[in-house]
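1. next come a sequence and a model predicted from it.
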Amino acid sequence: MARRVRRHDGDAGGSAGLLAAKAALRDEVWAAMRAAKVARFPGAEGRIPNFVGAEAAAERLRGMAQWRRAGTVKSNPDSAQLPVRQRALEDGKVVYMAVPRLTDADPFFLLDPDDLAEPPRRAASIRGAARSARRVAVADLAPVDLVVMGCVAAGADGARLGKGGGFADLEFAVAAGAGLIGRRTVVVTTVHEIQVKPAGAIPTGAHDVPLDFVVTPDRVIACRPDRPAAGIRWDELTEAKIAAIPLLGALRGP
């Protein structure tokens, strides 16, 4: 029996209907992963699920031309994408990894492959980054070539469903607003095949960042979305969300 998990969208803005539809799809994907026994410890529910084959998906991403061209990578901090972060460091790429939940005034870890206190596998974890990386502000980042976003579900049309907190979209919006992410920046995810949904199956809002590529252990799906101009949509943020993230309060001002 699945344990009851806390929803992450309690301080999210947007229509109740859209939030409910997203929550129902998350539950469906988490249950499917649990039933198929493809979710790794500590389980799928309530998180960006780590999955069986994460290393194979990272290797498939590693073989893409877009990966080879990228010198800087921004990645989510979740376990599912740890193999991607590891390979980026092994390949000499600079990795920016968000501090979980953007709780620090300097909300990114800077992982420089030429200046690591630990091997890439350890440095690419959250605990390892806390030891090996320094925390930096948005102003300290360089332009990003490739963005890796964790997903609960990913659509063949590029639609992305996170775990509900909205942090990945906020990270993207902040970096885009600072001119660090542009239309040439490639956006990808690595997921299990069970997490892939047909075009039109994932409900999205205006703030949801679409994916250029969905990478599974077995294939690469080129989505080629029409990505709208990115930026922080203040009207979709609740006061609770702004209060919880120091960076947002600083950007909005008094």
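-> On my side now, so go ahead.
2. going by C-alpha atoms from here, please, whenever you check contacts or count neighbours.
-> OK.
3. residue boundaries of the strands in the protein?
-> Assigned by DSSP state E, the chain shows strands spanning 72-75, 94-98, 108-111, 134-136, 146-148, 153-155, 160-161, 186-190, 196-197, 213-215, 220-222.
4. helices or strands up against the last one?
-> In this case it means strand 220-222. Counting by 3 or more Cα pairs under 8 Å, 6 or more residues apart in numbering; DSSP states H and E, the packing neighbours recorded for strand 220-222 are strand 213-215.
5. one more structure, for comparison:
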Amino acid sequence: MITKEAVRADFSAAAEGKASGKSAELVRRLEKYREAKRIFVGPTARLQQVRINALTDGKELLVPAPGLKEGFYLLAPYEIPFKHLAYAVGYKGLAQYGRRVAVEELCQGPVGLLVTDCLAVDPGGYFVGDGKGFFDLAVAILAELRGLAPEAEAYGLGEQAQILDQEIERGAWDIRLNGFIAPEGIALSSAGTHVDRRVLWDELEPKRVRKITPLWKLNMQIKDALSQAAENRE
């Protein structure tokens, strides 16, 4: 078993650049992609073409704000001029062409497919990201707020060389990918959905909860519900 720190040391350069057009096209062939009305795609440069394709294919595109501090931005299809798409799906364009989604709205358009990039993935589908854990946290938040479709699947994009032959150490937050997409094809296909994911409150520092808007609002909802339940018992 290899540690995440060792993976990041060996594969740090894998976070740079954009995915090939072939990888982005392979995403389009996924059954979950064709079925989904709304998809979640990470904000990195590697996934830019996937985000552009989603909008041109008539999908609603949900993108996490930087550091998840402002939650999620939603970009609607067919509303952005084609020549502006590359800018619109980047961090700088989100605020101009997208809109922030209130936590109460997430359940109104559940995500059917999640796409992220990664540094490396093991044979079981567990992967190493940039170390900030925003993808795992975003999935947990969406699941808690009923923003994931019951059959939602998660895929990673990268290169064939990023597929390891040994297991990566795992933590309680870690998401298991349903598949890994490289230009050569789709590998490591595995069953399972992510709708049962939950936020692990005991492992979050209070200051981090306060800095991430959807996390803070979700925490307040839970506290309000507990308070109301206590009042009803009295």
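-> Perfect, thanks for sending it. Predicted, not measured: the structure shown is a model, and the values here were computed from it.
6. can you tell me how far the most centrally placed residue in the second structure is from E25 of the second structure?
-> In the second structure, the residue lying closest to the centroid (Cα atoms, centre = their mean) is F135, at 4.6 Å. Distance of F135 of the second structure to E25 of the second structure, computed by Cα to Cα, to the nearest Å: 22 Å.
7. so what corresponds to A178 of the first structure in the second structure?
-> Aligned by TM-score structural alignment, A178 of the first structure pairs with L145 of the second structure.
8. quick one on the thing from earlier: redo the strands of the first structure as a markdown table? Include distance to A44 of the first structure.
-> A markdown table is the format used below for those (distance: least, Cα to Cα, whole Å):
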| stretch | distance to A44 of the first structure |
| --- | --- |
| strand 72-75 | 19 |
| strand 94-98 | 21 |
| strand 108-111 | 25 |
| strand 134-136 | 28 |
| strand 146-148 | 19 |
| strand 153-155 | 12 |
| strand 160-161 | 14 |
| strand 186-190 | 15 |
| strand 196-197 | 15 |
| strand 213-215 | 19 |
| strand 220-222 | 23 |
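9. to Q86 of the first structure, which of those strands lies closest?
-> strand 94-98 (9.4 Å; Cα to Cα).
10. Provide the aligned range in the second structure for the closest one.
-> By TM-score structural alignment, strand 94-98 of the first structure lines up with residues 60-64 in the second structure.
11. that stretch vs the first structure - mean distance after superposition?
-> Taken over the aligned residues, the distance from stretch 60-64 of the second structure to the first structure averages 0.4 Å (mean Cα distance after the TM-score superposition for the first structure).
12. off-centre distance for that stretch?
-> Its chain's C-alpha centre and that of stretch 60-64 of the second structure lie 9 Å apart, by Cα atoms, centre = their mean, to the nearest Å.
13. map D27 of the first structure across to the second structure for me.
-> Using TM-score structural alignment, D27 of the first structure sits opposite A9 in the second structure.
14. neighbours around A138 of the second structure, how many?
-> 22 (other Cα atoms under 10 Å).
15. show the contacting residues for K22 of the first structure.
-> L161, G164, I202, P203 (Cα atoms under 8 Å, 6 or more residues apart in numbering).
16. from P150 of the second structure, how far off is G71 of the second structure?
-> Relative to P150 of the second structure, and taking Cα to Cα, G71 of the second structure is found at 21 Å.
17. who has more neighbours, these two?
-> Using other Cα under 10 Å as the criterion, G71 of the second structure and P150 rank with G71 on top: 20 against 15.
18. correct me, but the more buried one touches K217?
-> No: if you go by Cα atoms under 8 Å, G71 of the second structure and K217 don't touch, sitting 10.3 Å apart.
19. can you find the partner of G171 of the second structure in the first structure?
-> Per TM-score structural alignment, G171 of the second structure is aligned with G205.
20. next, the buried residues of stretch 171-179 of the first structure.
-> E171, F172, A173, V174, A175, A176 (16 or more other Cα atoms under 10 Å).
21. show me those that map onto helices.
-> E171, F172, A173, V174, A175, A176 (DSSP state H).
22. distance of the equivalent of the residue nearest to the centre of the second structure over in the first structure relative to G63 of the first structure?
-> Aligned counterpart of F135 of the second structure in the first structure: A168 (TM-score structural alignment). To G63 of the first structure, A168 of the first structure is 24 Å away according to Cα to Cα.
23. what of F167 of the first structure?
-> 28 Å.
24. more neighbours: these two, which one.
-> F167 (18 against 10).
25. how far does the longest helix along the first structure sit from its chain's centre?
-> Longest helix of the first structure, by residue count under DSSP H: helix 16-36. Distance, stretch centre to chain centre, for helix 16-36 of the first structure: 18 Å (Cα atoms, centre = their mean).
26. in that helix, what counts as buried?
-> Buried, per 16+ other Cα under 10 Å, within helix 16-36 of the first structure: L19, K22, A23, L25, R26, D27, V29, W30, A31, A32, M33, R34.
27. ok, T238 of the first structure - how many residues close by?
-> Neighbour tally, T238 of the first structure, other Cα under 10 Å: 14.
28. quick one: map it onto the second structure.
-> Checking TM-score structural alignment: T238 of the first structure goes with E205.
29. quick revisit: tell me the spacing between the residue nearest to the centre of the second structure and L226 of the second structure.
-> 28 Å.
30. could you check how many residues crowd around R210 of the second structure?
-> 14.
31. give the contact list for it.
-> Taking Cα under 8 Å, 6+ apart, one finds W216 in contact with R210 of the second structure.
32. next one: V99 of the first structure
-> Contacts of V99 of the first structure by Cα under 8 Å, 6+ apart are P77, P107, F108, F109.
33. neighbours of the equivalent of the third one over in the second structure, how many?
-> With TM-score structural alignment as the criterion, the equivalent of F108 of the first structure in the second structure is F72. Neighbour count of F72 of the second structure, defined by other Cα under 10 Å: 26.
34. you'd agree F72 of the second structure is up against R100?
-> Yes: using Cα under 8 Å, F72 of the second structure is in contact with R100, at 5.8 Å.
35. tell me which stretches of the second structure form helices.
-> Under DSSP H, the second structure gives helices at 4-11, 21-28, 31-35, 48-56, 85-88, 91-97, 134-144, 206-211, 213-233.
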